[in-house]
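# okay, predicted coordinates and the sequence, questions at the end:
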Amino acid sequence: MKFGLLAKFFLALLFSSTLVAIAMAISAHWSFRAGFMEYLQNVDAEKLAKVRLALENEYAIKKNWSFLSPKKWHEFLDKQLGEEFHPLQPNEMFPHPKPPDDRFMRDDNPFFERGAPPPLMRAPPPNQNAERHEPRDPNNAPLPNFPREPPPHEGREKFLPKLLPLSLRPRLRLLSADKKFIVGTPIIYSSEELKANKMREISVPINDRAQRTIGWLVLGQGELETDELATSFLKQQTQTYYLIAALVVLITTLTSLFLARQLLIPVQRITTAARHLSAGQYQTRVMVNSRDELGQLANDFNLLAYTLERNETARRQWIADISHELRTPLAILRGEVEAIQDGIRQFNMDTLKSLHVEVLGLGKLVDDLYELALSDIGALDYRREKIDILALIEDIFSIFQIRLQQHQLQLQNQTELTSPVYCQLDARRFMQLLHNLLENSLRYTDAGGKVVISTALSSTQETIIITLEDTPPSVPTEALPNLFERLYRVDKSRSRALGGAGLGLAICKNIVEAHNGTIQAFHASLGGLGIRIELPLLKQS
């Protein structure tokens, strides 16, 4: 299945935007989770520091831990933490396939007191005859008779405390200096249990005034899932993130579809116009509504269409002009031959000379067309060599001076250069260039006028500038850019009467451009037409 450009562009925008939305949702969820966990840990640390400082002060007065019974422990925590304690009911423990042993809840259990949380502890080691250690404080004073680990409850799974939201009480216990249990929640976890239940324990030393360790505060901390309030809040935030991500994806889908359509509308216009152009409708244009890359592409397309239209018009005009130029001398030759055949004209030297002149004109026209064709395909022969361009100008000057005088025209050479100026030229083609220019001035300059040739170096001293100017008549300003087009005439009837076919200046342009130069027409200061040629000089080694 092939996708169009619209579908590809839409899918690319949708995929990238969706990927960004998902990445943002995941990063926001992770950042919130990490920040919330850090907040809970900071709250725990602040409360733990308050309890530790109070215990140090109490120990400094009591000198031992015997004052801390389970009831006194909870009263102490109520005072320090400001938490109203509610004992956990059996059905609030998890997991507990079976309720805890009744003997842990009896009134004769010395560890149990009304208002205190039920003891939570694991089974003792298998060795039931293990030595019992009597806990003592650092001053070797006996501690109160706190309960020891309960007997094992075979066939039951150990259960963990259900932590109250942001509460330290169910997760806090006090140990002696040698880390023997004193009071609190007597939960002892192995490393596997800590890892499996995503729990960790933080131990904070309690020091006396002499900075000796007199006990330890141990706090259990779990991940967010161990707290119902935090879990609920986290779940709500996660759902919110997913909802926002879904909304972003939906908005992205609609936006991507809209943008894809808007961006591809100019492309579709250009595609349609290109099809019309390939069918020969060169007047086709694309409407430009922007200045971006697509707008530039539309401008380039319009320029291409204009160029093709102009070339097609020139081609048709070229064919018409060539047909007309060839038909004129052929018609004259046909008329002369038919007149001789009909006996209207006698076949003598004058008639033969007239026929010869027409044949020469026709041959010159064909030669010029052939030369232009060779120049277009780059097959025109050029034999460049080191030539003194001033010497060539002197040669053409001496050739045309007599011809111009016969037509009552003056030829003047006004050059500012005295030393030789060398260029890499084809001498024969350069002489043809000057010959065509002077022939053009000879045909179209009124009698009594003059033609001036001047030369000078450019400001960069890298090119030579050759200027040819004549006296009136001149050409209209709008005709100046078209003088070098093939078969172009300002006054077609007058040009044909003077023998011009409109190819001389076109050949001159090709010769100059073949030598990496430039040629342009302008209004001469003498009142006629001026031609300016600029050619590169030969670089000195």
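That came through fine.
# C-alpha only now, for contacts and for neighbours.
Will do.
# residues of stretch 433-444 that come out buried?
In terms of neighbour count (16 or more other Cα atoms under 10 Å), stretch 433-444 has its buried residues at 433-442, 444.
# kindly report the same for stretch 317-332.
318, 321-322, 325-326, 329.
# contact partners of it?
Under the criterion Cα atoms under 8 Å, 6 or more residues apart in numbering, residues 358-359, 361-362, 365, 486-487, 501 lie in contact with stretch 317-332.
# mind redoing it with 10 Å?
With contact meaning Cα atoms under 10 Å, 6 or more residues apart in numbering, stretch 317-332 is reached by 311-312, 314-316, 333-338, 354-355, 357-363, 365-366, 369, 485-488, 496, 500-502.
# then this one, side by side with the first:
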Amino acid sequence: MSRRGEPARHARVTPSATLRYAVDVRPLDRLTTIRTKLGVLVLASVTVSSILVWAGRSYNGRWYMTFPVAILLSLLVTQVLARGMTSPLREMTAAARAMSAGDYSIRVRTTSRDEVGQLGHAFNAMAADLAQLAEAQRAIVANVSHELRTPIAALRAQLENMVDGVTEPDEEALEAALAQTERLTRLVTYLLDLSRLEAGAAGLHLQRVRLRDVVEEVVAAAAHAARASGRTVEWVVDVPEDLDATLDTERIHQVLLNLLSNASRHSPEGGTVRVVGRGGQHGGVVLDVVDDGPGIPQHERDRIFERFERGTGAPNAAGRSTGGTGLGLAIARWAAGLHGGSLAAIDPGERDGATLRLTLPDQPPTP
């Protein structure tokens, strides 16, 4: 993907565009304003016509015969200079038509230093952003289709087996079907949150709460989910009793539940997941979720917060797939950002495992 303000790597330059660049003379590109260019254009036209009229009068005395020639040459000079001035505008018109048809690869030649050149740079930046957005939308559609197809196919196969009598509708089969249904529900919830993120339509319902109460509630939910999946994990809450915070409990519950679920899935059997809280240096609170899993490689500590990114490390301590959607951490970071805080994977130091740090300010910004 191209960075903002830079031409995309796949920007297309056609042979006709190359030929046009070759014959498109732009002698006034070094001038920094359109007013200066117009002044130079008028001066050049008047100078050419004046020289020709003066030459005709000096050499044969018939200035009126050279007058039409002077006018034609002045128009020619004006045409050459004006064409170079308006070339970026014509290129932007052609590029806009191509973009309306879905082609975001065309870029405008921006050698001019005046207002038109600045417009050309802005146009190229816009085209690069639109190309990146279109690519991201295609990736989201492809990833969502893949994520939905997997649990739907598994659920359909289980139900067909029960209908056909291949599998008895016993407790184990029903629990497997329920797990796929819960995965679908989780994915749809994430997608709804993602749509709110894109639309900027999410708000906060802030209240002053005791942080330990919120953490203990989320830990209880995560412990129940771990037991339901047959995992044995020890949970430790190390949050001061008197630590208060202003936050949206529903959003922070969503963030912490995602962090604790990930920590539980990646911890070894019988491992420990710790939630450590303290006050921030400049007010606010800091919460660390620490596990005993394989850890997060340094080069992936930012990538794991991207949409549909699961990382390339081991799936979990047992070597099994975690069944994640790759959306939870992206939405968790977004929810932390709504509070004016941050969510990051930090260096665990000498110990093994991963540490994810949630930082929240004392007074979140008003949405």
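Perfect, I can see it now. None of the values given here were measured: they were computed from a predicted structure.
# please, where are all the helices along the stretch 1-150 of structure 2?
15-23, 34-59, 63-100, 115-163 (DSSP state H, counting those that start in this stretch).
# how big's the offset between the last one and structure 1?
What it means is helix 115-163 of structure 2. In the superposition with structure 1, the average deviation recorded for helix 115-163 of structure 2 is 2.5 Å (mean Cα distance after the TM-score superposition for structure 1).
# how far does that helix sit from its chain's centre?
Here helix 115-163 of structure 2 is found 12 Å from its chain centre; the criterion is Cα atoms, centre = their mean, to the nearest Å.
# what angle separates that helix from helix 34-59?
Interaxial angle of helix 115-163 of structure 2 relative to helix 34-59 (axes from the mean of the first three to the mean of the last three Cα atoms, to 10 degrees): 140 degrees.
# after helix 115-163 of structure 2, which helix or strand is next? Please name it.
The helix or strand immediately downstream of helix 115-163 of structure 2 is helix 171-199, counting by DSSP states H and E.
# output the residue interval of structure 2 matched by stretch 228-247 of structure 1.
Under TM-score structural alignment, there is no match for stretch 228-247 of structure 1 anywhere in structure 2.
# list the buried residues in that stretch.
230, 234, 237-238, 241-242, 245-246.
# same check, this time on stretch 417-434 of structure 1
Quick answer for stretch 417-434 of structure 1 (16+ other Cα under 10 Å): 421-427, 429-430, 432-434.
# of those, which pair is most distant in space?
Maximum pairwise distance among the buried residues of stretch 417-434 of structure 1 (Cα to Cα): 19.2 Å, between 421 and 432.
# in what helix or strand does residue 20 of structure 1 lie?
Per DSSP H and E: helix 5-62 holds residue 20 of structure 1.
# which helices and strands does the top strand by length along structure 2 pack with?
Looking across structure 2 with DSSP state E, the single longest strand is strand 272-279. With contacts taken as 3 or more Cα pairs under 10 Å, 6 or more residues apart in numbering; DSSP states H and E, strand 272-279 of structure 2 sits against helix 211-228, strand 234-238, strand 244-247, helix 249-266, strand 285-290, strand 355-360.
# tabulate those (JSON lines), appending distance to residue 203 of structure 2.
Formatted as JSON lines, those follow (distance: least, Cα to Cα, whole Å):
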{"stretch": "helix 211-228", "distance to residue 203 of structure 2": "19"}
{"stretch": "strand 234-238", "distance to residue 203 of structure 2": "29"}
{"stretch": "strand 244-247", "distance to residue 203 of structure 2": "12"}
{"stretch": "helix 249-266", "distance to residue 203 of structure 2": "10"}
{"stretch": "strand 285-290", "distance to residue 203 of structure 2": "21"}
{"stretch": "strand 355-360", "distance to residue 203 of structure 2": "16"}
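# so for residue 164 of structure 2, which of these sits nearest?
helix 211-228 (27.9 Å).
# helices or strands next to that closest one in the packing?
strand 234-238, strand 244-247, helix 249-266, strand 272-279, strand 285-290.
# with respect to residue 100 of structure 2, which of those lies nearest?
helix 249-266 (38.7 Å).
# and the closest one, how far from the chain's centre?
23 Å.
# angle of that helix against strand 272-279?
Going by the same axes, to 10 degrees, helix 249-266 of structure 2 makes 140 degrees with strand 272-279.
# residues in contact with the residue sitting nearest the centre point of structure 1?
In structure 1, the centroid-proximal residue (Cα atoms, centre = their mean) is residue 293; its distance is 12.0 Å. Residue 293 of structure 1 sits next to residue 299 when contact means Cα under 10 Å, 6+ apart.
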